[in-house]
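Undergrad: sequence first, then the predicted structure, then my questions.
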Amino acid sequence: MELMNKVMTLLFLLLCCSISTKGALYKNPKLPIRVRVSDLIKRMTLAEKIGQMSQIERLNATDDVVY
C-alpha cells in the first residue's frame, strides 16, 4: 500500500512537470506548491537566493539598519 502511494505520487509529479504552461511552472496556480517552489528555486541565481535569505522584517528596516 505504501509503495502504491509512492508510485502514484511520483506519477502525479511527473504529470505536473509535463503540463505545458505559458511561461514558468511556478506561475501555474493549478500545480502543487512543491512543484512550483522547486521550479522557482531552479530558476533563481545564487545572488537571488542569498537575497531572499538575508531579508529583514520591514518594521526593523530603519535608515540606521539599511544604510
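TA: It's in.

Undergrad: switch to C-alpha atoms for all contacts and neighbour counts from now on
TA: Will do.

Undergrad: nearest residue to the most centrally placed residue in the chain in space, please, no chain neighbours.
TA: A centroid search over the chain (Cα atoms, centre = their mean) returns Val37, at 1.3 Å, as the residue closest to the centre. Nearest residue to Val37, sequence neighbours excluded (Cα to Cα, 6 or more residues apart in numbering): Tyr26, at 6.3 Å.

Undergrad: comparison target, given below:
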Amino acid sequence: MAILSQRVFMILVICCCATFAECMTMKYKDPTQPLRIRINDLMLRMTLEEKIGQMTQIDKSAATPDVMKNYFIGELQGVY
C-alpha cells in the first residue's frame, strides 16, 4: 500500500510541475512582454473556431449561455 501511495504522490508532483511549467510559458498573460509577443502567443494558442467567434457579433436576444460558450462569441449587439 505504501508503494502505491508513493506512486500516486509522484504522479501528482509530476502533474503539478507540468502545469506550473505551462503557466510560466504563457507569454500572453505576462504584462512585462512586448505587446506583439503577447498577441502572437495568444493567436498561436487559439483555434480557428475561437478566432472566428471573437470576430462574430450577435444580437443580445440570441445570446444564450450555450451560444456564448459553444461559439466563442466576441461581442453582443444592442447592449448599449
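TA: Done, it's in. Predicted model only: the values in this text are computed from it and were never measured.

Undergrad: structure 2: helices as residue ranges?
TA: Assignment of helices within structure 2 using DSSP state H yields the ranges 2-24, 35-45, 48-54, 65-71.

Undergrad: re earlier: and the residue nearest to the centre of structure 1, what pairs with it in structure 2?
TA: Taking TM-score structural alignment, Val37 of structure 1 has Ile39 as its aligned residue in structure 2.

Undergrad: how far away is its match from Thr56 of structure 2?
TA: To Thr56 of structure 2, Ile39 of structure 2 is 19 Å away according to Cα to Cα, to the nearest Å.

Undergrad: ok, back up a step: got the contact list for the aligned partner of the residue nearest to Val37 of structure 1 in structure 2?
TA: The alignment partner of Tyr26 of structure 1 in structure 2, by TM-score structural alignment, is Tyr28. Tyr28 of structure 2 makes contact with 37-42 under the criterion Cα atoms under 8 Å, 6 or more residues apart in numbering.

Undergrad: how deep is Thr47 of structure 2 tucked in, by neighbour count?
TA: Around Thr47 of structure 2 there are 10 other residues, counting by other Cα atoms under 10 Å.

Undergrad: roughly how far does it sit from Met55 of structure 2?
TA: Look at Thr47 of structure 2 and Met55 of structure 2: by Cα to Cα, they are 13 Å apart.

Undergrad: what does Leu42 of structure 2 give?
TA: Here Leu42 of structure 2 is placed at a distance of 15 Å from Met55 of structure 2 (Cα to Cα).
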